[in-house]
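# Got a sequence here, can you build the structure:
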Amino acid sequence: MIVSATFSQPDRATLAERWQALEARSEGSFFLGWTWVGAWLDSYGVRPDLLAVTDAAGQDVALALVGHAMQPRLLGGIATLSLNQSGDPQADRPYVEYNGLLTEAGRETEADAAAIAALTRRRDWRALTLSGIAPDSPLLGLPARRRNRIDVSPVYQVDLDAVRAADGDYLSLLSTNTRSQIRRAMKDHGGPLPDVAIGGLDDVTPWLEEMAVLNGGRHADNAWDDAGFRGFVGTICARGLSSGAVQLLRFTDAGGVVGLLVNFVHRGVAMNYQSAFAAPRTPKDKPGLLCHTAAVGHYAVRGLSRYSLLAGKDRYKQSLATCEESLEWWVLERFSPRLEAEALLRRLLKRPASA
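Okay, the predicted model is just below:
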């Protein structure tokens, strides 16, 4: 069947209706679902273009949002499109992963080809940002002067089938050192893993406020210091809790709170999106490891297939993982005198595109 692709800016209600209708026929990631997309649009008030691939009857085959912004570069601003992002660093703080087109199942090949052709026809950009895409994403086939891979990140995961096969003994699947750290922390907390409470709608505001306090001053450029980001997390929790697409977990023991997690649950995979942990009670205490270990047990007994720590190169994620995959961040560039000069300057200075 012949498909075509166009750009438009439908009103919010129409966009929601079309997106959710296609989502019901898609096998897309959580980050391409309306729980994420709607919360992001409403939290930041951005208005990216809608890229729609439709069939001859006008039915949506694939959808994506495309932001347009002047992005700062080494020699000045460059007109840049961003897939399912706005191009504004503040509005893109939620950090999309498993990015791509929301596509009707079974029609990926024709949808990708039509989307690539539509993006190629646009003449108002010189760079295209593809954040958090699969390494084999067909969108990387878009014609370009240069393809710069900005980053590759592991996505560390726990195979919950393996945990169940080990009769629930998750620690037996980990390294000797990690097992020792977790057992020592359990001893510091009085023995067992912390209790897990599942938050409801009434818990969203107080528990997220608690997370903001626990995360305060932990590191530079802390997302939890940003009111817009806190609003986004609150919105996505409020909208996703009732369906189970979002879970808010709080971990406690006799000594009080140990930590909190905001997790997404999609197609049998639980994904840890945000976390906050109490201060260590002893020099060798590991409250984060305790909470994630308890979360693994929580999801294993509920029959899920994976517990994902999402993208990130943190050592603790690697320590907790039993398997992994990867995501990539790319910028595709067209010919531009400014970008040609930048590329030459980077070669002379031996400065990579990611710098």
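# can we go C-alpha only for contacts and neighbour counts from here?
Fine.
# how about the helices in the chain?
12-23, 34-44, 108-121, 160-165, 176-188, 204-215, 227-240, 287-300, 315-320, 337-349 (DSSP state H).
# Select, out of these, the one closest to residue 141.
helix 108-121 (7.9 Å; CA to CA).
# Give the other helices and strands that that closest one contacts.
strand 3-8, strand 49-55 (3 or more CA pairs under 8 Å, 6 or more residues apart in numbering; DSSP states H and E).
# Of those, which stretch is the most buried?
strand 49-55 (a mean of 21; mean count of other CA atoms under 10 Å).
# from the middle of its chain, how far away would that one be?
23 Å (CA atoms, centre = their mean, to the nearest Å).
# now stretch 11-18
Distance, centroid of stretch 11-18 to centroid of chain: 23 Å (CA atoms, centre = their mean).
# contacts for that stretch?
For stretch 11-18, contacts defined as CA atoms under 8 Å, 6 or more residues apart in numbering pick out 34, 38, 60.
# Looking at those, which is nearest residue 240?
residue 34 (9.9 Å).
# Quick check: nearest residue in space to that closest one, chain neighbours excluded?
In this structure, residue 34 finds its nearest non-sequential neighbour in residue 20, 6.2 Å apart by CA to CA, 6 or more residues apart in numbering.
# ok, the one you found - how many residues close by?
Residues near residue 20, counting by other CA atoms under 10 Å, number 15.
# gap between it and residue 232?
19 Å (CA to CA, to the nearest Å).
# can you tell which of the helices and strands packed on helix 108-121 is closest to residue 299?
Of these, the one closest to residue 299 (CA to CA) turns out to be strand 49-55, at 35.7 Å.
# Including distance to residue 267, could the helices and strands packed on helix 108-121 go into CSV?
Shown next, in CSV, are those (distance: least, CA to CA, whole Å):
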stretch, distance to residue 267
strand 3-8, 28
strand 49-55, 24
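# Not counting its neighbours along the chain, what's nearest the residue nearest to the spatial centre of the chain?
Centroid-nearest residue in the chain: residue 97, 3.4 Å away (criterion: CA atoms, centre = their mean). Nearest residue to residue 97, sequence neighbours excluded (CA to CA, 6+ apart): residue 132, at 4.4 Å.
# Here is the second sequence; please produce its structure so I can put it next to the first one:
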Amino acid sequence: MHKNANLMRSLSVTSAPLNKEQLPQLLEQWTRLEKVSSKSFFTSWKWIGSWLKMLDYRTNLVTVYDGSEVIGLAFFNIHKANRPFHISAQLWFNRTGEDAKDQIWPEYNDILCPKGREWAVRASVLQHLVEKYPEMDEFVLGVSRQEIYETPTPPSLFPRVIWETKSYASLLKPEFCDLDSFLSSTSRNTRHQIRRTLKLLRQRGEVELVKAQSDEEALIMLKHAARLHKKRWPGLKSGFNNPYFENFHYELIKRNYSSGCIDVLSLNVDDTPVCFLYNFIHRGYVYFYLSGIEYEKDNRLKPGLLAHAMAISHYASMGCATYDFMGGEAQYKASLSNHQVSLIITSFQRKQPLFILKHWLDAAKSYVRSPGNPPSDRE
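Reported below is the predicted structural model:
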């Protein structure tokens, strides 16, 4: 048993379907824990509150106590998944297991708890749910950092990575507020492409990065971004063809834009938009979520690359610490980043013969999503 086992014994856990009457008290508990947590936007009430509304509050709540103090909170949903040779009963944390509802794709997902107590809280939750739901085959948590895989597990479970990718970020420096200073930190080829794009676009008129000044303006800009996104990613590849995805983000913006945690940016050339960026800002950390790009016939023009470079410079001038491109491998992310980590989805699986066979042989290729890009392409 892990060294945190003694801490686990002092914790108690409850779980039950969410009751809407709990929401005022839950909001107070959640926002209190946010202040002492690892501070992910995707476990903030801003994101979670909009997600709960998308689900019409049909979910389950798990609560962890240290004595009478609430120190852990998460939601979970149960899903029956068709897998090769069997149907798997899954329990998903802060997700549903349904592709359409999960296309909003939260990253840095976890059980909300004080920083430094994550392993003990996760282990206590797993122990509680394993005992309460003996019919569950898997307990799934992600997209998250790799250390979640190392969470102490009950003897009846073992962890298995079922999806993984790289995540890229630019760790910002104050001098990056000057675009040329930031470009000097990139490769010669990246600098050349961005400077050439800027030069060619300036031949058409003024080039500027414009921020939506209200939720109404942000929603209008996001609708323009959606048109470009659907053009780039036809069918179900674009979340904007999914009503759950679209309604979630419109709700997220309407609820939260005035608080300053969401940016919709437009790269304009002579007052004409050529690229939109949709970003989240949480405690000085910027998450790039998706873009809509007006692709040019002239392949020398890279409006998306330029927009990101100008956004990085903009956020550096605001004193932000990180510009995170999040999960999914792409050349433009690697070109503009100076930091990368691995992100995974972990399934804590029952020690059943079929799961053990899959674990050792890694034969069920249809079960594991191809590493690289999330199912909702956000380029």
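# Next, format the helices of the first structure as TSV and append distance to residue 221 of the first structure.
Below are these laid out as TSV (distance: least, CA to CA, whole Å):
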stretch	distance to residue 221 of the first structure
helix 12-23	31
helix 34-44	18
helix 108-121	33
helix 160-165	33
helix 176-188	29
helix 204-215	11
helix 227-240	12
helix 287-300	20
helix 315-320	20
helix 337-349	27
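# which of the contacts of stretch 11-18 of the first structure are buried?
Among the contacts of stretch 11-18 of the first structure, those scoring as buried are 34, 38, 60 (criterion: 16 or more other CA atoms under 10 Å).
# Among these, which one sits closest to residue 77 of the first structure?
residue 38 (29.0 Å).
# Tell me who's in contact with the aligned partner of that closest one in the second structure.
Using TM-score structural alignment as the criterion, residue 38 of the first structure maps onto residue 49 of the second structure. Applying CA under 8 Å, 6+ apart to residue 49 of the second structure gives no contacts.
# next one: residue 172 of the second structure
312, 316, 320-323.
# Now with 6 Å, please.
316, 321-322 (CA atoms under 6 Å, 6 or more residues apart in numbering).
# For ChimeraX, what selects the buried ones among the residues you listed?
Paste this into ChimeraX to select the buried members of the contacts of residue 172 of the second structure, with burial taken from 16+ other CA under 10 Å:
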select :316,321,322
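# Please list which of the contacts of residue 172 of the second structure are preserved in the first structure.
For these, the contacts that persist in the first structure are 316, 321-322, with contact defined as both residues aligned by TM-score structural alignment, their matches' CA atoms under 6 Å.
# Looking at these, which is nearest residue 159 of the second structure?
Distances from residue 159 of the second structure to these, taken by CA to CA, are shortest for residue 322, at 30.1 Å.
# So what does that closest one match up with in the first structure?
In the first structure, residue 322 of the second structure lands on residue 306 (TM-score structural alignment).
# same deal with residue 333 of the second structure?
Checking TM-score structural alignment: residue 333 of the second structure goes with residue 317.
# quick one: contacts for that match?
residue 156 are the contacts of residue 317 of the first structure under CA under 6 Å, 6+ apart.
# burial of the aligned residue in the second structure for residue 111 of the first structure, as a residue count?
Under the alignment (TM-score structural alignment), residue 111 of the first structure pairs with residue 121 of the second structure. Look at residue 121 of the second structure: counted by other CA under 10 Å, it has 30 neighbours.
# do the same with the one 10 residues further on
As a burial measure, the neighbour count of residue 131 of the second structure was computed by other CA under 10 Å and equals 11.
# residues in contact with whatever residue of the first structure lines up with it?
In the first structure, residue 131 of the second structure lines up with residue 121, judged by TM-score structural alignment. Applying CA under 6 Å, 6+ apart to residue 121 of the first structure gives no contacts.
# what do you get for the one 4 residues further on?
Shown here is residue 125 of the first structure, whose contacts under the criterion CA under 6 Å, 6+ apart are 79-80.
# Quick check: it vs residue 155 of the first structure, distance?
31 Å.
# same check, this time on residue 60 of the first structure
With CA to CA as the criterion, residue 60 of the first structure and residue 155 of the first structure are 31 Å apart.
# For the stretch 51-200 of the first structure, just list every one of the strands.
60-71, 78-83, 102-103, 127-133, 146-159, 195-198 (DSSP state E, counting those that start in this stretch).
# ranking the ones you listed by burial, who's on top?
It is strand 102-103: most buried of the strands of the stretch 51-200 of the first structure by mean count of other CA under 10 Å, with a mean of 26.
# The second structure: which residue goes with the residue nearest to residue 97 of the first structure?
Residue 132 of the first structure maps onto residue 143 in the second structure, by TM-score structural alignment.
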